[in-house]
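[1] give the three-dimensional model of this entry:
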Amino acid sequence: MKMTPVIVTDGDSVNLTCNTTCTLIGHTYIWYRNKQLLTNQEVSLHLIPVSTEDAGNHSCAVKGLESLPSPEKKLIVTYGPKNTSVSVSPSGEIVEGSSVTLTCSSDANPPVDKYTWYKKTVTSPTASGQSYSITNITSEDSGDYYCEAENIYGRLSSPLVSVDVQYGPKNPSVSVSPSGEIVEGSSVTLTCNSDANPPVDKYTWYKKTVTSSKASGQNYSIANISSEDIGEYYCEAVNTYGCLNSTALMVIATGLCFNLKIQGCCDGICIE
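    Alright, predicted model coming up:
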């Protein structure tokens, strides 16, 4: 017995025929794939359409003569990339300043010969190759990435993978409300803002001439403000990865000429 080997592409149709030099009438044929019995009992094995699961070593035999199977012949199924995916190493939290490697994997026959990397917000490719390494990663590298795997039979993109870079507070600053001229006796609110990932979980307020902290929380309100509140204020922003102070902001309360960052004298009080 002999069987003609074939090489086919996924989705095509193929017939495998069991041939014998003996004259057999009314006999049932048995088919095997990788030595596992198939349900087909005809002289031909019809694979319509052929799939990647059909690949392997096939053989046939006449029922009752299972001890005399045909030699095994391989059915090779070629196909474009399937199940394309991205893995991230190391796994877990990604901290600014560390290194990260993205690796693209895809099932294909013949194997993938071209990998291309993309960042969702960027139109042009970011890199090529099965692995994409980002050294000394920064917050600007945060975003969604995907790879595209390609061989001669097609290409397929992976699902998006999010790269979330963690970092301590950056650029803390203080804003004042209401802005502009503020009359003594009114209320003023200082607000601290800072870029951080994860977000800042603790804000602390300080006055330069005072050793202990004045308050905590993103907002610091001064009610019925007076000349005693004159001074420079700053905030400290803290999260899991660090802390950073803002630039100090001068607050001046001098009777009816109470302003922010004012220079000169008012009611006998001078700011140089």
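[2] alpha carbons only for contacts and neighbour counts from here, please
    Fine.
[3] name the nearest residue to Pro81, sequence neighbours excluded.
    Ala108 (4.5 Å; Cα to Cα, 6 or more residues apart in numbering).
[4] hang on, isn't Ile271 packed against Gly264?
    Yes: using Cα atoms under 8 Å, Ile271 is in contact with Gly264, at 5.3 Å.
[5] please give the structure of this sequence too, so both can be compared:
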Amino acid sequence: MDLASVLLLAFMSAGTLLQVLVAESVTALYGETITVPCNGGAAPPADLMFIKWKYEKDDGTSGDLLIKQVHSEQATLQATDGYAPRVSTDDKFNLLISKATLRDQKTFTCMVVSESNVMEYPISVLVHKKPSVQIMDKPGSLQKDKTVTLGTCVAAAANPAASIKWTKNGVPLVADGKAVVITPSMKLDPATGLSTTSSTLQYAATKEDIGAVFACVSTHELGEQKTALEPFPVHYPSEKVSLQILSKTPIVEGDNVTLKCQADGNPPPSSFFFYVKGQKTPEENSDSYTLTDINRGAAGEYKCSLKNNEKIEAVQSIAVSYLDLSLSPTGKVVKAVGDTLSVKMEKVASDEAEVSWTKNGKPVKEPEFSKLSYADAGAYACELSMGTLSRRQSFELVVEGKPVITSLTKYRNGDATFKVLTCEAEGVPEPSFQWSINNTNEQISYINGKAIHKIDVSPSANLTVTCSVTNRLGGHSKTINVSSVFKEIKEKMGKILFPFPVPAYFL
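    A predicted model of the protein is given here:
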């Protein structure tokens, strides 16, 4: 028997009262070192002799662990069971138990023996372990209105056992036995005593669950752990389709038009039927059908439907804009002056169209020619417009006629040294001029069938001058009397020198 035991027996024989206090408790972490304080960590009495640590065995008997004397640096180990390699004490007389397990959940007692008293301080030890949490059995997608296993949440190896709940977008899910089925379970490891809690969620999704975040929340004495799942794609069959007309607007003849069929299912279907003028055309792995070089006959109603359910269909109407212009005559038109010309314009349009006319690029009214004149000649264009559509046709009118002299005049220049003769004529093609007198300083102009020819002459005697005009259609001439320039000058000088009447023989 060691000295401490001898002293303890002596104290007990002397009638020293053993005082046992109400047990306190400490909580330790699984696998860590348990620190059990003696007397709550209070300072030992001044007359302390030694302390002794013991524990209550499973059968209710007491088991010794170690004794630490006040003047000894090392504790005396008394344990002979599994605690022998795991127990020690520190300088504050705390009991240290390494590698905590659930078997350490029992009452340990610190006996404090002093010269005047013997005190026992029982302490209950609890060992907690935080679970590891994961979600298993996750599906690739959810099915609308079909109950599938969304996942099994496992909170493994915990003490005490963890509780599990499921949330959607942060709101707890409540089992209803239909759309939400939650099946909990728990297993106890007989070797370690640790508990594993599981919870399987079966869920029937709706379209509103697209993008929803489901999470498993594990609640334990050591805290809460949340494990979220990535949002699942929700698969559901198509309930309706839509048909789009992909083209610039308005659709005009010659355009390419694409019909695009889309369904609201997920995943979206990739094959459709297109109904083009009563003809059902399948499109595999495509949601589009293209009409090339469309014409006015293609206007009307078009449909598309699901291949696996033709009752689910969509309808769209296509309107094709068209504009036709027919003009008579066109090109180059040659007419004789005085003739008539009938101009006809016909239009065919899908809507109201605006008609405009130009002559030589300037706006005019619709031409009517009952008796053609040279002024009617020109480049005529008719333009038909309707929205972004326009059509244009034109003709060039040429009015021909043999030349006719309309005017033959004369006048004297300012100093009376010569006379100016002017011959004006109308005719197409342009006429050429011929004078019966020698001349100088010719001036010629020809505009809209009107020709003007001016010449300067200095006749030495009174003459009859002829102006002749010709083109390939004929000719015309006129005469005019022209007096001598020199005689006029002589008469003018005589009047200056003899302001009174002078006999003729002096002149």
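[6] what helix or strand does the residue nearest to Pro81 of structure 1 sit in?
    Using DSSP states H and E, Ala108 of structure 1 maps to strand 100-109.
[7] mind checking the longest strand of structure 1?
    strand 73-89 (DSSP state E).
[8] now the angle from that one to strand 100-109?
    Here strand 73-89 of structure 1 runs at an angle of 170 degrees relative to strand 100-109 (axes from the mean of the first three to the mean of the last three Cα atoms, to 10 degrees).
[9] what residues of strand 73-89 of structure 1 count as buried?
    Across strand 73-89 of structure 1, burial judged by 16 or more other Cα atoms under 10 Å covers 73-82, 84-86, 88.
[10] also stretch 107-121 of structure 1?
    Buried-residue list, stretch 107-121 of structure 1, by 16+ other Cα under 10 Å: 108-109, 111-112, 115-120.
[11] what's it in contact with?
    The contact list for stretch 107-121 of structure 1 (Cα atoms under 8 Å, 6 or more residues apart in numbering) reads 77-84, 104, 106, 124-130, 132, 143-152.
[12] what's the answer for stretch 247-262 of structure 2, then?
    241-246, 268, 272, 287-296, 304-305, 319-322.
[13] in strands, which of those fall?
    Going by DSSP E, the strands hold 241-246, 272, 288-291, 304-305, 320-321 from those.
[14] from the residues you listed, which two are the most distant?
    Comparing all pairs in those by Cα to Cα, the longest separation belongs to Phe272 and Ser321, at 28.0 Å.
[15] which one's more surrounded, those two?
    Phe272 (27 against 20; other Cα atoms under 10 Å).
[16] where does Val6 of structure 2 sit: helix, strand or coil?
    Following DSSP: H, G, I helix; E, B strand; the rest coil, the label given to Val6 of structure 2 is helix.
[17] to which residue of structure 1 is it aligned?
    Mapped onto structure 1 by TM-score structural alignment, Val6 of structure 2 lines up with nothing.
[18] sorry, back to before: present the buried residues of stretch 107-121 of structure 1 as CSV; the columns should include distance to Gly242 of structure 1.
    As requested, the buried residues of stretch 107-121 of structure 1 are exported to CSV (distance: Cα to Cα, whole Å):
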residue, distance to Gly242 of structure 1
Ala108, 45
Asn109, 49
Pro111, 45
Val112, 43
Tyr115, 37
Thr116, 36
Trp117, 32
Tyr118, 31
Lys119, 28
Lys120, 29
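[19] quick one: those residues as JSON lines, columns for secondary structure and distance to Val43 of structure 1 too.
    Output for the buried residues of stretch 107-121 of structure 1, formatted as JSON lines (DSSP: H, G, I helix; E, B strand; the rest coil; distance: Cα to Cα, whole Å):
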{"residue": "Ala108", "secondary structure": "strand", "distance to Val43 of structure 1": "31"}
{"residue": "Asn109", "secondary structure": "strand", "distance to Val43 of structure 1": "29"}
{"residue": "Pro111", "secondary structure": "coil", "distance to Val43 of structure 1": "33"}
{"residue": "Val112", "secondary structure": "coil", "distance to Val43 of structure 1": "36"}
{"residue": "Tyr115", "secondary structure": "strand", "distance to Val43 of structure 1": "43"}
{"residue": "Thr116", "secondary structure": "strand", "distance to Val43 of structure 1": "46"}
{"residue": "Trp117", "secondary structure": "strand", "distance to Val43 of structure 1": "48"}
{"residue": "Tyr118", "secondary structure": "strand", "distance to Val43 of structure 1": "50"}
{"residue": "Lys119", "secondary structure": "strand", "distance to Val43 of structure 1": "53"}
{"residue": "Lys120", "secondary structure": "coil", "distance to Val43 of structure 1": "53"}
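[20] tell me how far the counterpart of Tyr153 of structure 1 in structure 2 lies from Val36 of structure 2.
    Taking TM-score structural alignment, the alignment pairs Tyr153 of structure 1 with Leu222 from structure 2. Taking Cα to Cα, to the nearest Å as the criterion, Leu222 of structure 2 is separated from Val36 of structure 2 by 19 Å.
[21] the more surrounded of the two?
    Neighbour count, other Cα under 10 Å: between Leu222 of structure 2 and Val36, Val36 has more, with 26 against 15.
[22] what's the nearest residue to the more buried one if we skip its chain neighbours?
    Nearest to Val36 of structure 2 is Leu95, by Cα to Cα, 6+ apart, at 5.0 Å.
[23] before we move on, the earlier item: give me the buried subset of the contacts of stretch 247-262 of structure 2.
    Using 16+ other Cα under 10 Å, the buried ones in the contacts of stretch 247-262 of structure 2 are 241-243, 245, 272, 287-289, 294-296, 304-305, 319-322.
[24] Ser105 of structure 1 touches Gln130, doesn't it?
    Yes: in this structure, Ser105 of structure 1 is within contact of Gln130 by Cα under 8 Å, at 7.5 Å.
[25] so what sits against both of those two?
    With Cα under 8 Å, 6+ apart, Ser105 of structure 1 and Gln130 have no common neighbours.
[26] which residues sit against stretch 143-161 of structure 1?
    By Cα under 8 Å, 6+ apart, stretch 143-161 of structure 1 touches 78-86, 104, 106, 108, 110-121, 162-164.
[27] I am finished for the moment; much appreciated.
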